[in-house]
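S.K.: Generate coordinates for the sequence data below:
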Amino acid sequence: MLTIGLTGGIGSGKSTVAQWFRKHGVPVLDADKTVHRLLESDLSIISKLIGEFGPAILEENGKISRSKLGARVFGNEDARRRLERVVHPRVVECMNDELATLRDTGIEICVWDVPLLFEAGFELFVDEVWVVWVPRNLQIDRVLVRDKLSQAEVGARIAAQWSLDEKRNRADVVIDNSGNLRETECQLKELWNKLLRRLSSSDT
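M.R.: So this is what the prediction gives:
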């Protein structure tokens, strides 16, 4: 099975690309959803995070508040690394379990949707990396409109991730999402057909 690591940055349009894969029958394993599920129900993860960050990260019902946890780690490099040490190994384990299940069904290609793929070192667990890229000025404009944030808030969120240019330089495949949806979909169709031809030729 070929595993594609799909990543980008805030405002790049990665979710749109992930949806294109789903629409075309390609399984997409979502790292963010896996994290949310673990924070909801994995007692070992919950216990470790309370030990790391204290009960202040909990809601009144005793569940972890993603917003409170996010506030503790945003802009704090040490806190972010402590969070990653607890959560990331379990995320990889869960996604590999899903991958094994897909492999047993005969699926030949799947996508790992990982927003912080390079930042978290998840490129080690995929066969190739596809990066959704837009110019920085367009990235800023899209986040300003979408999230109704101030210029400073948008800058802080973008600065918390690797730049899209840096990710593009390390990608195996780059999806330029600076145009309209139709242009992006045409590009994806071409890239997908190219991948299928490459896989077909490697089998012969």
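
S.K.: Every contact and neighbour count from this point should use C-alpha atoms.
M.R.: Noted.

S.K.: Which other helices and strands does the helix or strand hosting residue 195 contact?
M.R.: Per DSSP states H and E: residue 195 is located in helix 181-203. Contacts defined by 3 or more CA pairs under 8 Å, 6 or more residues apart in numbering; DSSP states H and E place helix 181-203 against strand 173-176.

S.K.: Report all helices and strands that the strand it packs on contacts.
M.R.: Helices and strands touching strand 173-176, by 3+ CA pairs under 8 Å, 6+ apart, are strand 128-133, helix 181-203.

S.K.: contact partners of that strand?
M.R.: Contacts to strand 173-176, defined as CA atoms under 8 Å, 6 or more residues apart in numbering, come from residues 128, 129, 130, 131, 132, 133, 134, 168, 184, 187, 188.

S.K.: Now show me the structure for the sequence below, then we'll compare the two:
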Amino acid sequence: MIILGLTGSIGMGKSTTAKLFAEAGVPVYDADATVHKVYEGEAVSAIEAAFPGTTAGGKVDRQRLSAQVVHDPAAMKRLEQIVHPMLRAHHEEFLTQAERSGAPVAVVDIPLLFETGGEKRVDAVLVVTATPEIQRERILARDNMTAEKLDAILARQLPDAEKRRRADFVVDTSYGLDPVRQRIRDILDEAARMPRRRP
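M.R.: The predicted structure follows:
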């Protein structure tokens, strides 16, 4: 089975592209959704113990937690030590199930793939892109989003041009869904014939 790492900067259409892979019958792992899941289950008591006052109603309050860790690298490290092993276990479980299902290709949707060295754990990287104008328009249309917030998020992410340079495949979502669906079909054909690269 070939593992495709799906990534892209904010507002590029990554979630939509992941849905289209799922629509095409490909197993898709969603890193963000998995974080939500552990924040509503297995991570709650450990996070409350490490960061008192950051949970409510049996789940992690992401805003309270963020307020405690965002400007404190040591706190962020403690949080990662709690959450990362849980996320890794979910990821492994997903890959085992995908392999068992006989799928030739599986997609792992990881927003900060390059930033976290995740490209070493996949066979090929697919970067979702769009024009800078479309990207800004999409993001600024979101609730509670400001130009300042957007600039802060983009500053933490590897620039789009650099991601595209390091990608095996690029999907441009600037022109609607049909070209994306066609591109996904082409990528799946090509990926199924690729040699496995991960260790």
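
S.K.: And the TM-score, once the two are fitted together?
M.R.: Their TM-score after superposition, calculated using TM-score structural alignment, normalised by the length of structure 2, is reported as 0.85; 195 aligned residues with a CA RMSD of 2.3 Å.

S.K.: Output the contacts of strand 173-176 of structure 1 in TSV, with neighbour count appended to each entry.
M.R.: Output for the contacts of strand 173-176 of structure 1, formatted as TSV (neighbours: other CA atoms under 10 Å):
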residue	neighbour count
128	17
129	25
130	22
131	29
132	28
133	24
134	23
168	21
184	20
187	15
188	19
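
S.K.: residue contacts, the aligned partner of residue 136 of structure 2 in structure 1?
M.R.: Structural correspondence for residue 136 of structure 2 with respect to structure 1 (TM-score structural alignment): residue 140. Neighbouring residues of residue 140 of structure 1 by CA under 8 Å, 6+ apart: 11, 154, 155.

S.K.: just curious, which of those residues is nearest to residue 103 of structure 1?
M.R.: The shortest approach to residue 103 of structure 1 among the contacts of residue 140 of structure 1 belongs to residue 11, at 32.0 Å (CA to CA).

S.K.: what about the closest one, neighbour count?
M.R.: Neighbourhood size, residue 11 of structure 1 [other CA atoms under 10 Å]: 23.

S.K.: can you give me the strands for structure 2?
M.R.: 2-7, 28-30, 55-56, 59-60, 105-109, 124-129, 169-172 (DSSP state E).

S.K.: Of all those strands, which one is nearest residue 115 of structure 2?
M.R.: strand 2-7 (10.4 Å).

S.K.: Structure 1: matching residues for the closest one?
M.R.: The aligned range for strand 2-7 of structure 2 is 2-7, by TM-score structural alignment.

S.K.: So which bits of the matching stretch are buried?
M.R.: Buried residues in stretch 2-7 of structure 1, counting neighbours by 16 or more other CA atoms under 10 Å, are found at 3, 4, 5, 6, 7.

S.K.: which two in those residues are spaced the farthest apart?
M.R.: Greatest spatial distance among those (CA to CA): 3 and 7, at 12.8 Å.

S.K.: other SSEs contacting the top helix by length along structure 1?
M.R.: Ranked by number of residues, the top helix in structure 1 under DSSP state H is helix 77-104. When contacts are defined as 3+ CA pairs under 8 Å, 6+ apart, helix 77-104 of structure 1 sits against helix 31-41, helix 43-53, helix 66-73.

S.K.: redo that, cut-off 10 Å
M.R.: With contacts taken as 3 or more CA pairs under 10 Å, 6 or more residues apart in numbering; DSSP states H and E, helix 77-104 of structure 1 sits against strand 28-30, helix 31-41, helix 43-53, helix 66-73, strand 109-113.

S.K.: report the angle between the axes of the fourth one and helix 31-41?
M.R.: Yep, that's helix 66-73 of structure 1 we're talking about. Relative orientation of helix 66-73 of structure 1 and helix 31-41, computed by axes from the mean of the first three to the mean of the last three CA atoms, to 10 degrees: 110 degrees.

S.K.: Do I have it right that residue 16 of structure 2 meets residue 173?
M.R.: Yes: between residue 16 of structure 2 and residue 173 there is a contact under CA atoms under 10 Å: 9.0 Å.

S.K.: neighbour-wise, which of those two wins?
M.R.: residue 173 (22 against 14).

S.K.: centroid residue for structure 2?
M.R.: Nearest to the mean C-alpha position of structure 2, by CA atoms, centre = their mean, lies residue 110 at 2.3 Å.

S.K.: Tell me which of the contacts of residue 140 of structure 1 fall in helices.
M.R.: Counted as lying in helices by DSSP H, out of these, are 154, 155.

S.K.: Now that we have the contacts of residue 140 of structure 1, can you turn them into TSV and tack on distance to residue 91 of structure 1?
M.R.: Output for those, formatted as TSV (distance: CA to CA, whole Å):
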residue	distance to residue 91 of structure 1
11	24
154	27
155	28
